[in-house]
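[1] Pasting the sequence and the predicted model now:
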Amino acid sequence: MSQVDKQLDTLKSEIEQEIPNDITVTDVKYEGPELVVYTRDPKEFAGDGDLIRRLASKLRKRITIRPDPSALAPPARAEEEVRSVIPEEAGVTDLDFHEDTGEVVIEAEKPGMVIGRRGSTLREITQKVGWTPEVVRTPPIESSTVSNVRGFLKNEREERRDILERVGRQIHREEMSDDEWVRITTLGCCREVGRAAFILSTPETRVLIDCGDKPGAEGEVPYLQVPEALGAGAATLDAVVLTHAHLDHSAFVPLLFKYGYDGPIYTTEPTRDLMGLLTLDYLDVAAKEGRTPPYESSQVREAIKHTIPLEYGDVTDIAPDVKLTFHNAGHILGSSVTHFHIGDGLYNVAFSGDIHYEDTRLFNGAVNDFPRVETLVLESTYGGRNDYQTDQADSEEALKEVINETYDQGGKVVIPAFAVGRSQEIMLVLEEAMRNGDIPEMPVHLDGMIWEATAIHTTYPEYLRDDLRDRIFHDDENPFLADQFNHIDAGEDERQDVADGDECIIISTSGMIEGGPIMSWLRHIGPDPDSNLVFVGYQAQGTLGRRIQNGWDEIPVDGWGGGGRGDTLTLQMGTEVVDGFSGHADRQGLENFVKTMNPRPEKVLCVHGDESSVQDLSSALYHDYNMRTFAPKNLETFRFK
């Protein structure tokens, strides 16, 4: 009998000692980080609302209760009973019964009403029919991504359970080494923006944090070939942790499965969906531009299948000696500061990912309160000594001023923006400005993936700023459904009609003008001196967006908008930069994040910034807070302990 099987037998005995005599446990298994308890008496489990909580506390495990098939009411009768328990105003749109696990997936417009106060309605459902309810939200804006991901995972349930059982046994395996050390190896995004990737390793475990591309530098992949990464074989990685879905952090996660990785990806649920959306688009853009895609769509599906979603604040075992906790990073939907607790109190490391320290219209500000942190790996995108962004209110006023001036001269405003994050932030500003009469009412055309990304935002309101979440689901005032917003879905003909039409605002991908429909808008509207191109986000070095910011007006538009290969155009539209809408903290925000950290770290590695930015921030933190700071290069390894 293996060590894990012995451990499960022991856990089963401990559970049987804790539960009442009238409850039978038929099996105990690991599925990923969770301990799954099978029982013939799910109704009795549900009758004691605190029983599962007490077991989880005693065993220090995340516990899921699954009914033995013999305890389940037939699906037809169960559906009738379930619907009778749930209030009609919850808006149930679908019930899906899975007999292999005894779960019923309930899709509803208002999941909170299905859950009930402290889970009371869920317990009542189990008491009546034996099935274990799982609740998901019906997207208020239809999302093909959410629908496809849910449908795919439903079809792959059996294989996914096999994956989870294998991962669970790997997490809870016996520790093999008596050594104690912690190392971080930098595989990308050091003294550069993008290509984020790090290896966190111990004698027992190797975890890859992020695996992204570098904007404006085709083919620059993280240094995955080195021995610390895939050089020893992809199968030697224990886990992948993804901080958020932007391509400079996620683009090459599916590539790992091409190289033979078959383990878990830990991230939040919205990041999983956005990763699928953005990486599939990444392949599509590569094909349209005549480049060989680095992986296939089948590897994107493998990444989704292997993802284990975690919620903010959940402490989760991901290896025998590593616990992971996600915290809100305030950057984009589902973005996380990732906290690793290593060993039995041995060491704690936090990776900021990309952060925004102050509240924005979309998100609450980044969390920086942890039980312990000895080392912080900190993004430095705006870490330069002069990288102070305009106050958000002033930024909004500046944007409204540009829009009013452009409208008065009969032009159009074109805003290149990331589909995820900045687009939704700008949508909220425009919706309020038109509602309050600060700018004229006019169409706001959304091109590229922006509408789909917006639909995903409304599917996960619990990740949005508190007051925005309440507007969407309590006051029936979803700002993303305002009449002004128009989804461009008819391609080039519709773009031509918009270009020939009246004053309007266009928000289009890509945010750094590296391909995508923004190239078509430049072809259509770029020659108009009455129109304005407005930058609202960071433009990395080497990107066309940065070059235009720096004064380029001769623009390559290969193939976009009906042009031929090698075509260029001369930009005659105005160019404006409106700071303050970035999803990144500025220099002051980064310093405040560290200054107010509780506890404050002993060491800080400044990464994900141009060379001058990381060095400026590293120097300032050293002088101001007397901590050890570093501005590492790629392929450096730091040993802690």
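    Noted; the coordinates are in hand. Since the model is a prediction, treat every value here as computed from it, not as a measurement.

[2] From now on I want contacts and neighbour counts done on CA atoms only, so please keep to that.
    Will do.

[3] Can you give me the distance of D178 to G437?
    Noted for D178: a distance of 68 Å to G437, by Cα to Cα, to the nearest Å.

[4] same thing with E514?
    E514 is 34 Å from G437, by Cα to Cα.

[5] Which one of these two is surrounded by more residues?
    E514 (17 against 9; other Cα atoms under 10 Å).

[6] isn't there a helix covering that one?
    No: E514 is assigned coil when assessed by DSSP: H, G, I helix; E, B strand; the rest coil, not a helix.

[7] you'd agree it is up against R546?
    No: taking contacts as Cα atoms under 8 Å, E514 lies outside contact range of R546: 10.2 Å.

[8] How about the secondary structure of T121?
    T121 ends up helix, using three-state DSSP.

[9] Verify the stated contact: it with V114.
    Yes: assessed by Cα under 8 Å, T121 is found in contact with V114 at 6.2 Å.

[10] Let me know how buried D100 is, in neighbour terms.
    12.

[11] For the nearest residue to it once chain neighbours are set aside, list the residues it contacts.
    Of all residues not flanking D100 in the chain, P69 sits nearest, at 7.6 Å (Cα to Cα, 6 or more residues apart in numbering). The contact partners of P69, by Cα atoms under 8 Å, 6 or more residues apart in numbering, come to R40, E99, D100, T101, G102.

[12] contacting residues around the last one?
    The contact partners of G102, by Cα under 8 Å, 6+ apart, come to R66, P67, D68, P69, L72, G130, W131, T132.

[13] Relative to T101, how far out is the closest residue to the second one other than its chain neighbours?
    Looking back up the chat, that one is P67. Spatial nearest neighbour of P67, chain neighbours left out: T39 (5.1 Å); criterion: Cα to Cα, 6+ apart. Remark: distance between T39 and T101 (Cα to Cα) = 11 Å.

[14] Need the overlap of contacts for the two.
    R66, P67.

[15] Which positions in whichever strand or helix holds T454 come out as buried?
    Following DSSP states H and E, the helix or strand that holds T454 is helix 450-459. The neighbour-count check on helix 450-459 (16 or more other Cα atoms under 10 Å) flags I450, W451, E452, A453, T454, A455, I456, H457, T458, T459 as buried.

[16] by how many degrees do the next helix or strand after that helix and helix 450-459 diverge?
    Counting by DSSP H and E, the next helix or strand C-terminal to helix 450-459 is helix 466-473. On the basis of axes from the mean of the first three to the mean of the last three Cα atoms, to 10 degrees, helix 466-473 is oriented at 100 degrees to helix 450-459.

[17] List the buried residues in helix 466-473.
    So, applying 16+ other Cα under 10 Å, buried residues of helix 466-473: L468, R469, D470, I472.

[18] Take these and write them to a markdown table, including distance to S510.
    Shown next, in a markdown table, are those (distance: Cα to Cα, whole Å):
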| residue | distance to S510 |
| --- | --- |
| L468 | 26 |
| R469 | 27 |
| D470 | 30 |
| I472 | 27 |
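
[19] another structure for you, compare them:
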Amino acid sequence: MTVDEVLNDLKQKIRAQLPKDITISDVDFEGPELVIYTEEPRKFADSGDLIKSLAKDLRKRLVVRPDPKVLAQPEGAITSISKIVPPESGISNHYFDVDTGEVIIEAEKPGLVIGRHGETLREITKEIGWTPKVVRTPPMKSATVSNIRQFMRANKDERKAILKTIGRKIHRGVSSKDKWVRLTTLGACREVGRSCFLLSTPETRILIDCGVSVSGDENGTPYLYVPEVHPIGQIDAVILTHAHLDHAGLVPLLYKYGFEGPVYCTPPTRDLMALLQLDYIDVAAREGRKIPYESAMIREVLKHTITLNYGDVTDIGPDMKLTLHNAGHILGSSVAHFHVGDGLYNIAFTGDFKYEKTRLFDPAVADFPRIETVVMEATYGGSRDMQPSRKDAERHMQQLAKETLENRGCLLIPTFAVGRSQEVMIVLEEAIRKELIGNVPVYLDGMIYEATAIHTTHPEYLNNELRNQIFHKGMNPFLSKCFVQVDSKEMRQKIIDSREPCIILATSGMLNGGPVMEYLRSLGPEERNTMVFVGYQAEGTLGRRIQKGWKEVPVYAGGGRTETIKINMRIDTVDGFSGHSDRVQLLEYVRRMRPRAEHIITQHGDEKNCMDLASSIYRKFKIETRAPMNLETIRLA
């Protein structure tokens, strides 16, 4: 059946189910959604359960859009919206799109614009005809979020054309009688970095993650040149589990070499991905390294990105559905679950995940409707990879801060901008608020402030307690006055020169560049200062050398020169803040998984850890396991 035949069939089914007084002017695919255009959006709004009923019967994601001729003028629409929506919602802006009939309402409290079970939204539609969409006004101004929203509005016509093309490709008919599922390993097997997998059926080819190895240039990119991947233009979609560069750093490169398909991820992953990719090529340019792609390719990724919320079941090919679930690793991180064929096979990719409640996130989801194979990380899968409890880690951090500040020193914390920084920030904010440590400034240098602003844009992706604290108690720890953004070289130098006791969070987390190096040069030789590692230090990085006890370290000084830094400051490591599951949590995840998987594939860990975790799972649970090498193709069904 052709796409046009599929659409005609859907139109007939929709018309047969609609009340006689509701008419539709057109039906079309836009990305994974089926869009219904009507001259009577108010009648759809009156029948609150009508769209739900249609979506359930048709098994499609439905969107109803008004025909442009029935829309109220924007000025009058704004007046009507202000009468319907409570003023405490804090509406900051309205954006009207005549082509889609949508009005995007930016508000500080989106829930008040949406109303109970969407009642307020339906009332808005009944009054003005426009279809309202609500986005949160970031409480911390984020240049990334602002620029992305503006860019998407400016390119709405091109994006609509892209979505229509994607939609027709997704909903094409099944052409092959054969039924099989294969997995090809393109990176991150028996290693950490350059995550990339190809999931294939006779109809569909899906790339799961496309990362870069950030700890070194050797073996830095996935095996994208192998026959299974080519031609790149015929890959149907890319699914991103989360925004870290070792999972998303090379997605723009795909568009450079002919890929024109969609990228599926959560809204926070889209925003953080753009931030990290832009920083990646900026740092590469400053350090004189080869830039893998231009910023124009990052913009191309944004135009093709389709965001999904946790739990949304979405068609991504004629024989494949995708659902993203919370992975507990960083903001918006996902366990990607694929339902292949009509009940043929189910496979989930955990990406990086944390099976424990943290200050930021709920534990990773371990319950699925059906599951046959799970591809899971083994970063800390070794038999001795046990992390201390969160409470012990927090006490350790508070004690280090207390001792250093009482010694009139500075506490330097090299950290990744996304995830670890925000965890540490919440612990420090509480310690200062409860007077467990001195009331000193906590400086945020590098991308940490911007990444934190993105966290405040998407509080619905934080854990229940933190959401309740932000939404109902009006207390957002990220907005505390103790946090100070370092926004210039001059300010950084002033902090260094003052030698006043303070806490500094700075990127990068493994000391392979970034503003943390400026602090290390000045603070490193002084015994009263402390540097504490809160994240994984990969072999070969400067962070790993200092962690091992090196007292003199060579660093790049620009212009082809190196200099030696003396390390007399106290060096400590606080384990327990990791966004990865430790050995106990990995095994507990498998034990509690429902239903229990038939096969488990371990990856994203060094060779020993991948092998150790795989054999331990087999011994404990009698589940078939394997720890493949890169470039293997495994037939799943």
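    Perfect, thanks for sending it. Being a predicted model, the structure only gives us computed values, none of them experimental.

[20] Quick check: TM-score for this pair?
    Remark: TM-score between the superposed chains equals 0.98 [TM-score structural alignment, normalised by the length of structure 2]; 636 aligned residues with a Cα RMSD of 1.2 Å.

[21] what helices or strands is the helix holding T454 of structure 1 leaning on?
    If you count contacts as 3 or more Cα pairs under 8 Å, 6 or more residues apart in numbering; DSSP states H and E, helix 450-459 of structure 1 packs onto helix 144-155, helix 269-288, helix 422-435.

[22] now those in TSV, with mean neighbour count and distance to E81 of structure 1?
    Below are these laid out as TSV (neighbours: other Cα atoms under 10 Å; distance: least, Cα to Cα, whole Å):
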stretch	mean neighbour count	distance to E81 of structure 1
helix 144-155	15	23
helix 269-288	20	29
helix 422-435	19	40
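
[23] who touches E406 of structure 2 in this structure?
    By Cα under 8 Å, 6+ apart, E406 of structure 2 has no neighbours at all.

[24] Give the equivalent position in structure 1 for it.
    Using TM-score structural alignment as the criterion, E406 of structure 2 maps onto D408 of structure 1.

[25] and its match, how far is that from Y266 of structure 1?
    For D408 of structure 1 relative to Y266 of structure 1 (Cα to Cα), the value is 50 Å.

[26] Check G212 of structure 1 too.
    G212 of structure 1 is 15 Å from Y266 of structure 1, by Cα to Cα.

[27] V536 of structure 1 too?
    31 Å.

[28] Same question for Y622 of structure 1.
    For Y622 of structure 1 relative to Y266 of structure 1 (Cα to Cα), the value is 32 Å.

[29] do the same with A90 of structure 1
    For A90 of structure 1 relative to Y266 of structure 1 (Cα to Cα), the value is 30 Å.

[30] Between those two, tell me which one has more neighbours.
    More crowded of A90 of structure 1 and Y266, by other Cα under 10 Å: Y266, with 23 against 16.

[31] aligned partner of that one in structure 2?
    Per TM-score structural alignment, Y266 of structure 1 is aligned with Y264.

[32] Give the helix, strand or coil label for its match.
    Assigned by three-state DSSP, the conformation of Y264 of structure 2 is strand.

[33] My read is that it contacts K303, right?
    No: between Y264 of structure 2 and K303 there is no contact under Cα under 8 Å: 11.6 Å.

[34] From A76 of structure 1, how far out is G421 of structure 1?
    As judged by Cα to Cα, G421 of structure 1 and A76 of structure 1 stand 42 Å apart.

[35] the more surrounded of these two?
    G421 (23 against 9).

[36] what's the burial count for the closest residue to that one other than its chain neighbours?
    What sits nearest to G421 of structure 1 in space, not counting adjacent residues and going by Cα to Cα, 6+ apart, is I332, at 5.0 Å. Residues near I332 of structure 1, counting by other Cα under 10 Å, number 28.

[37] Same question for A45 of structure 2.
    For A45 of structure 2, using other Cα under 10 Å, the count is 23.

[38] Now do the contacts for it.
    Taking Cα under 8 Å, 6+ apart, one finds R122, E123, T125, K126 in contact with A45 of structure 2.

[39] Across to structure 1, which of these hold up?
    Among the contacts of A45 of structure 2, the contacts conserved in structure 1 (both residues aligned by TM-score structural alignment, their matches' Cα atoms under 8 Å) are R122, E123, T125, K126.

[40] In this structure the first one contacts D49, no?
    Same thing as R122 of structure 2. No: using Cα under 8 Å, R122 of structure 2 makes no contact with D49, being 11.2 Å away.

[41] Looking at these two, which has the bigger crowd around it?
    Neighbour count, other Cα under 10 Å: between R122 of structure 2 and D49, R122 has more, with 23 against 11.

[42] nearest spatial neighbour of that one, skipping sequence neighbours?
    Per Cα to Cα, 6+ apart, closest to R122 of structure 2 is A45, 5.0 Å.

[43] now the strands for the stretch 151-300 of structure 1?
    182-188, 197-201, 206-209, 239-241, 265-267 (DSSP state E, counting those that start in this stretch).

[44] can you tell which of those strands is closest to Q7 of structure 1?
    Counting by Cα to Cα, Q7 of structure 1 lies closest to strand 239-241 out of those; the figure is 21.8 Å.

[45] Which part of structure 2 matches that closest one?
    Going by TM-score structural alignment, strand 239-241 of structure 1 sits over residues 237-239 in structure 2.

[46] and that stretch, how far from structure 1 on average?
    Stretch 237-239 of structure 2, aligned to structure 1 and superposed, deviates on average by 0.3 Å (mean Cα distance after the TM-score superposition for structure 1).

[47] and for that stretch, what are the contacting residues?
    Surrounding stretch 237-239 of structure 2, the residues in contact under the criterion Cα under 8 Å, 6+ apart are R205, I206, L207, I208, D209, G261, P262, V263, Y264, C265, I316, A336.

[48] is it true that the first one touches D236?
    Yes: shown here, R205 of structure 2 and D236 form a contact pair, counting by Cα under 8 Å, at 5.5 Å.

[49] which element is the residue nearest to R122 of structure 2 on?
    helix 41-46.

[50] Tell me the helix or strand right after that helix.
    Downstream of helix 41-46 of structure 2, the next assigned helix or strand under DSSP H and E is helix 50-58.

[51] what's the mean gap between that next one and the aligned bit of structure 1?
    Taking mean Cα distance after the TM-score superposition for structure 1, the mean distance separating helix 50-58 of structure 2 from the aligned residues in structure 1 is 0.6 Å.

[52] if we can go back for a sec, using CSV, lay out the helices and strands packed on helix 450-459 of structure 1 together with distance to R62 of structure 1.
    Shown next, in CSV, are these (distance: least, Cα to Cα, whole Å):
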stretch, distance to R62 of structure 1
helix 144-155, 22
helix 269-288, 17
helix 422-435, 34
